[in-house]
Each structure stands twice: as C-alpha cells, then as structure tokens.
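Asker: Structure, please.
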Amino acid sequence: MTMNRRTLGRLAATLAVACSVAVPWAALAADEAPDALIKRLSTEVIGTVRGDKAIQAGDLNKVIALVDKVVMPNVNFRRMTAAAVGPGWRQASPEQQKRLQEEFKVLLVRTYAGALAQVSDQTITIKPMRAAADDKDVLVRTEITGRGDPIQLDYRLEKTPGQGVGWKIYNLNVMGVWLVETYRSQFATEINARGVDGLIEALVSRNKTNAAKG
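Answerer: Okay, the predicted model is just below:
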C-alpha cells in the first residue's frame, strides 16, 4: 500500500496546484473552457494558500476543509475510486463502495497534506489543448516552474451532463505518472490476496498509521 518514494515526492510537490481544480459549482461558467478553468483556479487557489499561514504550516484540519469545500465538488471521485479499484469495484456492494471512497479520500488527503506548505513562487503554464469543441473528455496539460526542475501536471476532465454543465476531473498525471493507474496496481494486489474487505482494511490501517504520524 505504498507508492514509489520518488513518485510520492513529485505528487506531493504539486498538491497545491492539484487542489486548484475547483470552486463552488454555482461560480463556474457553464461554457468556460477546461483549460481556462484550470488556469483561473490555479492562480486563485495558490494565492489563497500563500495567504494562509496555517495551511503553510501543514494544518491537516484546514487541508481537509479545503479539499471538502473546494476540491471534491468538482472531482468525479466515484469514477476516480472505481478506476483505481479496477475490476474489484464491480464485485463490491454499495456499502463497500462507499467505504472505499471514504478511505481512499482520506488516504489522498493525508498523503499530500504537507505539500500545501510548499507553495511559494510557482508559476503555471497551460499548454495548448488539442480538443474539438464538442469533446466530452479532454486532457489539459500544464507545467509548473519555480523551485527545482519543472513539474508536468496534466488533468483528465469530463463534461458533466444536465443543468449547469461543467467539467470535472477524474485523473491526474504527475511527471508521466497517472494517479489512478498507480493505485490500481497496488489495490489489485490487495484484492487478489484478501478481497474487497481486505483492501478496505488495508486502507483503514494505512490511514490510522498516517494519522498517528501526524
């Protein structure tokens, strides 16, 4: 249930930008292009984090509140969790699926909480997007420059149907590593060994360990 240390470092270094993918749903323009959305919100959230000393100090409660209020409403987290779990998702009961989403969310938040303190002088460049006007699934590629080497951070977004159409993220690519695929291989090993309940137990255990470490 651990990720490659180097990959974790890269992902952690970009959480502050990953957290910039959302604002309350009502504030989003339905016709705003996905790349324009990422650019606008990246700039807005980084500015907010820079002004919050508690977040910079790694206040986990504030990080969780930020994720719940700002990020989660605009991430298709059910799809993200289902993709990370893989074929085992279809074997899971509704209650198991609910538990998987809850524990996976805690894992991600606690894994990257400290990264918000790393926001300083980063600059985000949105690369040209290759997509047709009627595409429902797009890739937005960005590059973050500041301290150290440039960081590649790409977003997979889908257009949601119905009233108030907008875009939701369902996967992230950091330095060539897709978040969902990285966890899928780990989760598959656990499910093959101990089933869906075994994966839930492993996530709970990991989250307790992370909480104890602060």
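Asker: only C-alpha atoms for contact and neighbour calcs from this point on.
Answerer: Will do.
Asker: roughly how far apart are residue 110 and residue 64?
Answerer: For residue 110, the distance to residue 64 equals 8 Å [C-alpha to C-alpha, to the nearest Å].
Asker: next one: residue 194
Answerer: 30 Å.
Asker: those strands in this protein, which residues are they?
Answerer: 123-126, 137-145, 151-159, 167-174, 177-178 (DSSP state E).
Asker: related to what we said a few turns ago, pick out whichever of residue 194 and residue 64 has more residues nearby.
Answerer: residue 64 (17 against 14; other C-alpha atoms under 10 Å).
Asker: For the more buried one, give me its contacts.
Answerer: Residue 64 makes contact with residue 109 under the criterion C-alpha atoms under 8 Å, 6 or more residues apart in numbering.
Asker: ok, the closest residue to residue 141 other than its chain neighbours - how many residues close by?
Answerer: Nearest residue to residue 141 in three dimensions, chain neighbours excluded: residue 154, at 4.3 Å (C-alpha to C-alpha, 6 or more residues apart in numbering). If you count neighbours by other C-alpha under 10 Å, residue 154 ends up with 22.
Asker: List the buried residues of the longest helix seen in the chain.
Answerer: Longest helix of the chain, by residue count under DSSP state H: helix 179-213. For helix 179-213, a neighbour-count test (16 or more other C-alpha atoms under 10 Å) marks 179-184, 186-188, 190-191, 195-196, 199-204, 206-207 as buried.
Asker: before we go on, could you also do this sequence so I can check it against the first one:
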Amino acid sequence: YTPAAAGTDTAVACLTTANCARCDTVLLTVLTLPTVDAGADFNVCVDGSATNLLGSPAGGAWSGTGVNGTPPYSFDPGLAGVGAWALTYTWTDASGCTNSDVLTVTVDPLPTADAGPDTTLCDEPVPYALGGLPAPGVWTFDQQGTGATLAGTQYTPNGTGTDVLVYTYTDASGCTATDLVSIAVVAPVVPNAGPDDSLCVSANR
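Answerer: I've put the predicted structure just below:
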C-alpha cells in the first residue's frame, strides 16, 4: 500500500476456504508530513566564528559538512572550508512522521591585502602617499614610534623613529584581510662642503 495523499482509506482483506469467505476491514489513516524549515541560505567568511543553526520546529537534528554532532547545533566555516555546503535539518513529530529541509551555506575565501614594501623617509613634513592594494582600504597605526600623522592614504613624518602601519581591505563578501608595512623616519643628512676659501686668479688654472 502506497499512500497518495493524507486522509483516511479503507482496506478489505478476504480469505476464502472451502467455498466459505471471510472478510475483515482495516481503517488506514494517512498523516500529513510535518512542515520543516531550515531557514534562509547564508554566506560566511572562512575565518568567521561558528554560527548557531536554528531550524523550525525546534528539537530536530542537523547534519552536513561543518556541523557539530550534538545540540546545540552550529556550523563552523573553518572546519568546513571554502565552498558551498548543503546542511539538512530533520524533524520528527509526535506521530513518528519525519520531514527535512535543506539550506546552503557558502563559505567565502579571505581576500589578499598588500601594504607595499617597507620604506625609509626623511624627517620632513612632506606627505607620503601610501599604496595599499586592493583599493580602497583603510590605513591605521599598528605601532606608532614617531609623531607622524595619518590622513587617508597620506602619511606625514614628524620626528625620527619607526612606525608600523596596517592596511585593511574588505571585499564585497564582507571578508577582511590585513597587511603591515614599516616606515623608518631618519634625520635628513646635512651636506658639508667644507670651510669658505679664497683663491688667487692664476694663468695656470
């Protein structure tokens, strides 16, 4: 017997022996499968923290790549790795009927940030253009050893020492990468041509 839809069916079983027939009737109640919702698909960065999984109705079980094995269920993007992963939520009602729903989690890779090579500048109030890639990104001080100022992509020396800057880039998926660059600020060299001198005009010159 394969039920076609929820409802009530009647089945009759008959046994005939020696021209005698006996029949019995059984009432079959076909139950509706429960409605199960795994929730909306979502994206997460590969370095993101574990995300709690909340299917409906509550009390079911989750399975799939990156899912921890026991409640409370969560998805770990670092464990799953980059890619698209199908997670299944299964729930069984009080009548023993089971249904499931699937959501897709896309784990996005991290971008690559490049703050450029370390450099040395003279201690002069001349703005230096920082060239982080990809652009646009955000420049901040990681370690500040001078009185230099930072405005957007412009670094202006002020005093000798070493500053470490961090360049932060966030891609369209919201994933972030950083890179460091070191800037050494040195005192400008003062040229010395020697003492003033006087020379006689000579025909031999």
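Asker: Give me the TM-score for this pair.
Answerer: The TM-score (TM-score structural alignment, normalised by the length of structure 2) is 0.17; 55 aligned residues with a C-alpha RMSD of 5.1 Å.
Asker: follow-up on the earlier one: which strands and helices lie in contact with the longest helix of structure 1?
Answerer: Helix 179-213 of structure 1 sits against helix 77-85, helix 88-91, helix 94-112, strand 167-174, with contacts defined as 3 or more C-alpha pairs under 8 Å, 6 or more residues apart in numbering; DSSP states H and E.
Asker: Deepest-packed of those, please.
Answerer: strand 167-174 (a mean of 23; mean count of other C-alpha atoms under 10 Å).
Asker: Taking helix 179-213 as reference, get the angle to it.
Answerer: If you take axes from the mean of the first three to the mean of the last three C-alpha atoms, to 10 degrees, strand 167-174 of structure 1 sits at 80 degrees to helix 179-213.
Asker: which other helices and strands contact strand 167-174 of structure 1?
Answerer: Strand 167-174 of structure 1 packs on helix 77-85, strand 151-159, helix 179-213, going by 3+ C-alpha pairs under 8 Å, 6+ apart.
Asker: Figure out which of those is closest to residue 56 of structure 1.
Answerer: helix 179-213 (18.0 Å; C-alpha to C-alpha).
Asker: between the closest one and helix 77-85, how many degrees?
Answerer: 100 degrees.
Asker: Distance to residue 138 of structure 1 added to the helices and strands packed on strand 167-174 of structure 1, as a markdown table?
Answerer: As requested, these are exported to a markdown table (distance: least, C-alpha to C-alpha, whole Å):
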| stretch | distance to residue 138 of structure 1 |
| --- | --- |
| helix 77-85 | 15 |
| strand 151-159 | 5 |
| helix 179-213 | 16 |
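Asker: Could you say which one of these comes nearest to residue 9 of structure 1?
Answerer: Here strand 151-159 is closest among these (C-alpha to C-alpha), at 11.2 Å.
Asker: Now render the helices and strands packed on helix 179-213 of structure 1 as JSON lines, adding distance to residue 36 of structure 1.
Answerer: Putting these into JSON lines (distance: least, C-alpha to C-alpha, whole Å) gives the following:
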{"stretch": "helix 77-85", "distance to residue 36 of structure 1": "22"}
{"stretch": "helix 88-91", "distance to residue 36 of structure 1": "33"}
{"stretch": "helix 94-112", "distance to residue 36 of structure 1": "25"}
{"stretch": "strand 167-174", "distance to residue 36 of structure 1": "11"}
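Asker: quick one, which of these is nearest to residue 47 of structure 1?
Answerer: helix 94-112 (18.5 Å).
Asker: The helices and strands packed on strand 167-174 of structure 1: which one's closest to residue 91 of structure 1?
Answerer: helix 179-213 (7.7 Å).
Asker: hang on, the earlier thing: quick one, which of the strands of structure 1 is packed in tightest?
Answerer: It is strand 167-174: most buried of the strands of structure 1 by mean count of other C-alpha under 10 Å, with a mean of 23.
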